[in-house]
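Novice: Need the 3D shape of this:
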Amino acid sequence: MTVLITGGTGKTGRPLATVLRERGIAVRIASRHPADDPDHVRFDWADPDSQRRALDGVDRVYLVPPVGVTDPMPQVGPFLAAAAGRRIVALGSSAMLPNAPGLAEYRARIASMPGCAVLRPTWFMQNFTGRHPVADGIRERGEIVTATGSGRLGWIDAADIAAVAAHALTSDEVADEYLLTGPEALSYGEAAAIISEITGRPVRHRDMTVGELARRLSAELPADFAAGLAAMDEHIREGGEDRTTSTVQDVTGRPPRSFRDFIRAELG
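Specialist: As a prediction, the model looks like this:
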């Protein structure tokens, strides 16, 4: 078995490659800027030839869709056709951008393909520590700015997503979808309090309106995508992501990592 990992140097791709290698499974790490390594291959959503070369000789695919687009299907659709007959485990989201039918089509299309699956994780714990506006705000200003109010999310460690992906890629049986969360739901304010407690550095949550957030995001993102992200904050504010699931435990046999343990390991 050989698994192509698109987004192979990303938050879920890296730990997935580690898990698969530990199981003796060959991996092919796909990215726009591959390392000088025989396991790495160039993959660019704007270059169909690179996609076909990346697929050559692989049995299964971990698919990370193009980032920052409201309709991935013009790029993903041809790739799915080229990957026909292979098991595909695709990264999705527990929530959907409003007014983005292409994202809904992406999820439905893959879930309907025999032997394929969509992972639907909630927000990543790595948003607080890596290259992300939330982490930048914590480092630079000691604050997290959102329009989520006291709405909660079931934050999940990307390594737990990777563990479920490894199962879905290699198991004899695979579900159409996996809704993934961590063990508890926390608001940004509660998360900020935990970070303050563990690091000893004050971190606060500053709430703003959805309109204010959309204008803030549109300074760096396309207006439609910025509006969609702001609307997702409203969805969180209204309780749309206040849930946890047992999927990680059910699939891997161990509980998902807690937010407190993650922050202690990464920032403590």
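Novice: from here on, contacts and neighbour counts on C-alpha atoms
Specialist: OK.
Novice: Could you pull out the helices in this protein for me?
Specialist: Ranges of helices in the chain, per DSSP state H, are 13-22, 48-55, 73-82, 101-111, 133-141, 158-170, 188-199, 210-217, 223-237, 247-252, 259-267.
Novice: Now the second one, please; I'll put the structures next to each other:
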Amino acid sequence: METILVLGGTGKTGRRIVRRLKAADRPVRTASRSNGDTVFDLDDPTTWAQALDGVAAVYLMEPNLRTDVDHQARMPRLVAEAVAAGVHRLVLLSAHGIGDADESHPLKIAEQAVRSCGVDWTILRPDWFSQNFSESSWLPGVLDGALSLPTGDGRTPFVDAEDIAEVAAASLTEDRHSGQIYQLTGPRAISFGEAAALISEATGRTVRHIDIAPEAFVEHWAAVGVPADVARLLSDLLVAVRDGRGSAVSDGVERALGHPARRFEDYVTETAAAGHWN
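Specialist: Down below sits the predicted model:
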């Protein structure tokens, strides 16, 4: 059976994809800078060949959105090397709104490289992850009881990382997903205030959403070490939600899997029961 390579195989989506592939008895290789089956660094092309050796399908992501990085030298080159090494299926983790993004956007560059690669491809464009509240940048705010983001009363259909992983695993193993671009969202749009209220109810303690100025958001994240250009990009995305330009609900999960997307309420209930917000 052909080996599947999962970049970022220990990360938020990667480890969930790997779990599904292993459960289906698919040979899978995890690649990351550390803790993976093989060392892989997108900034170091000398690490690519070993990771790609004997691989038939690859889950790709572009983790670095900084403007001072030569993105043309990264994903397009990796895609070309993967195809030359015999890979015949690529699944790319992109993001909501990239179809309308400027041609210089790192994820737009990655999408174009995949779509023109000459082998089977699938692109995933998820909305904001539900797991951002429990596994990454929004978790400290939830634990402190004050989630400070420039989103106002704007609404967005948070998507569960479990759904993203299930779509990715299917796309890596099933021919019918070739050439598809899946917009992945939850089943309904909610505000950050409503999300905080649901977490409060599930955990039994108060979590509030506080709308802050975009400048304050950028200053805070720059102060804790996030590159200023990345902080500004994140701020712009959050302000788009506040301004009513959050993504519309999509049927991408159901179209890919044949069942509805997971509800945010179910994510909250399970995450609280698992103790992640203790």
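Novice: before we move on, the earlier item: winner for burial among the helices of structure 1?
Specialist: helix 158-170 (a mean of 23; mean count of other C-alpha atoms under 10 Å).
Novice: what angle do that helix and helix 13-22 make?
Specialist: Computed with axes from the mean of the first three to the mean of the last three C-alpha atoms, to 10 degrees, the direction of helix 158-170 of structure 1 lies at 50 degrees from that of helix 13-22.
Novice: What range does helix 158-170 of structure 1 cover in structure 2?
Specialist: Matched against structure 2 by TM-score structural alignment, helix 158-170 of structure 1 falls on residues 161-173.
Novice: Relative to structure 1, what is the average displacement of that stretch?
Specialist: Compared with structure 1 after the fit, stretch 161-173 of structure 2 shows a mean deviation of 0.9 Å (mean C-alpha distance after the TM-score superposition for structure 1).
Novice: roughly how far is that stretch from the heart of the chain?
Specialist: When distances are taken as C-alpha atoms, centre = their mean, to the nearest Å, stretch 161-173 of structure 2 is centred 11 Å away from the chain's centroid.
Novice: again with stretch 89-97 of structure 2
Specialist: How far stretch 89-97 of structure 2 lies from its chain's middle: 9 Å, per C-alpha atoms, centre = their mean.
Novice: okay, it sits on what stretch of structure 1?
Specialist: Against structure 1, stretch 89-97 of structure 2 falls on residues 87-95 (TM-score structural alignment).
Novice: what comes up buried for the matching stretch?
Specialist: Buried residues in stretch 87-95 of structure 1, defined by neighbour count with 16 or more other C-alpha atoms under 10 Å: 87, 88, 89, 90, 91, 92, 93.
Novice: Out of those, list just those in strands.
Specialist: Using DSSP state E, the subset of those located in strands is 87, 88, 89, 90, 91.
Novice: Dump those into CSV; add distance to residue 81 of structure 1 as well.
Specialist: Below are those laid out as CSV (distance: C-alpha to C-alpha, whole Å):
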residue, distance to residue 81 of structure 1
87, 12
88, 12
89, 15
90, 14
91, 18
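Novice: on that earlier part again, what's the closest of the helices of structure 1 to residue 119 of structure 1?
Specialist: helix 158-170 (7.4 Å; C-alpha to C-alpha).
Novice: For the closest one, enumerate the helices and strands it packs against.
Specialist: Contacts defined by 3 or more C-alpha pairs under 8 Å, 6 or more residues apart in numbering; DSSP states H and E place helix 158-170 of structure 1 against helix 13-22, strand 60-63, strand 87-91, strand 117-121, helix 247-252.
Novice: sorry, back to before: may I ask which two of the buried residues of stretch 87-95 of structure 1 are separated the most?
Specialist: Spatially, the most separated pair among the buried residues of stretch 87-95 of structure 1 is 87 and 93, at 19.2 Å (C-alpha to C-alpha).
Novice: Throw the helices of structure 1 into TSV and include distance to residue 7 of structure 1, thanks.
Specialist: Below are these laid out as TSV (distance: least, C-alpha to C-alpha, whole Å):
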stretch	distance to residue 7 of structure 1
helix 13-22	6
helix 48-55	12
helix 73-82	13
helix 101-111	17
helix 133-141	20
helix 158-170	12
helix 188-199	27
helix 210-217	24
helix 223-237	21
helix 247-252	21
helix 259-267	22
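Novice: which residues in structure 1 does stretch 41-57 of structure 2 match up with?
Specialist: Against structure 1, stretch 41-57 of structure 2 falls on residues 44-60 (TM-score structural alignment).
Novice: Could you point out which of the helices of structure 1 sits nearest residue 124 of structure 1?
Specialist: It's helix 158-170; of the helices of structure 1, that one is closest to residue 124 of structure 1 (C-alpha to C-alpha) at 6.1 Å.
Novice: quick one: the closest one to strand 117-121, angle?
Specialist: Relative orientation of helix 158-170 of structure 1 versus strand 117-121 (the same axes, to 10 degrees): 170 degrees.
Novice: between helix 158-170 of structure 1 and strand 87-91, how many degrees?
Specialist: 160 degrees.
Novice: residues making contact with helix 158-170 of structure 1?
Specialist: With C-alpha atoms under 8 Å, 6 or more residues apart in numbering as the test, helix 158-170 of structure 1 has contacts from 11-13, 15-16, 19-20, 60-62, 87-89, 117, 119, 121, 124-126, 174-175, 180, 248, 251-252, 256-257.
Novice: Also stretch 61-70 of structure 2?
Specialist: Contacts of stretch 61-70 of structure 2 (C-alpha under 8 Å, 6+ apart): 7-8, 75, 92-94, 105-107, 110, 227, 229-230.
Novice: Just give me the match in structure 1 for residue 209 of structure 2.
Specialist: So, by TM-score structural alignment, residue 209 of structure 2 is matched to residue 205.
Novice: hang on, its match packs against residue 144?
Specialist: Yes. Contact status for residue 205 of structure 1 versus residue 144: in contact at 4.7 Å, counting by C-alpha atoms under 8 Å.
Novice: joint contacts of these two?
Specialist: Jointly contacting residue 205 of structure 1 and residue 144 under the rule C-alpha under 8 Å, 6+ apart are 188, 192.
Novice: what does stretch 212-222 of structure 2 rub up against?
Specialist: 148, 149, 150, 151, 152, 228, 231, 232, 235, 236, 239.
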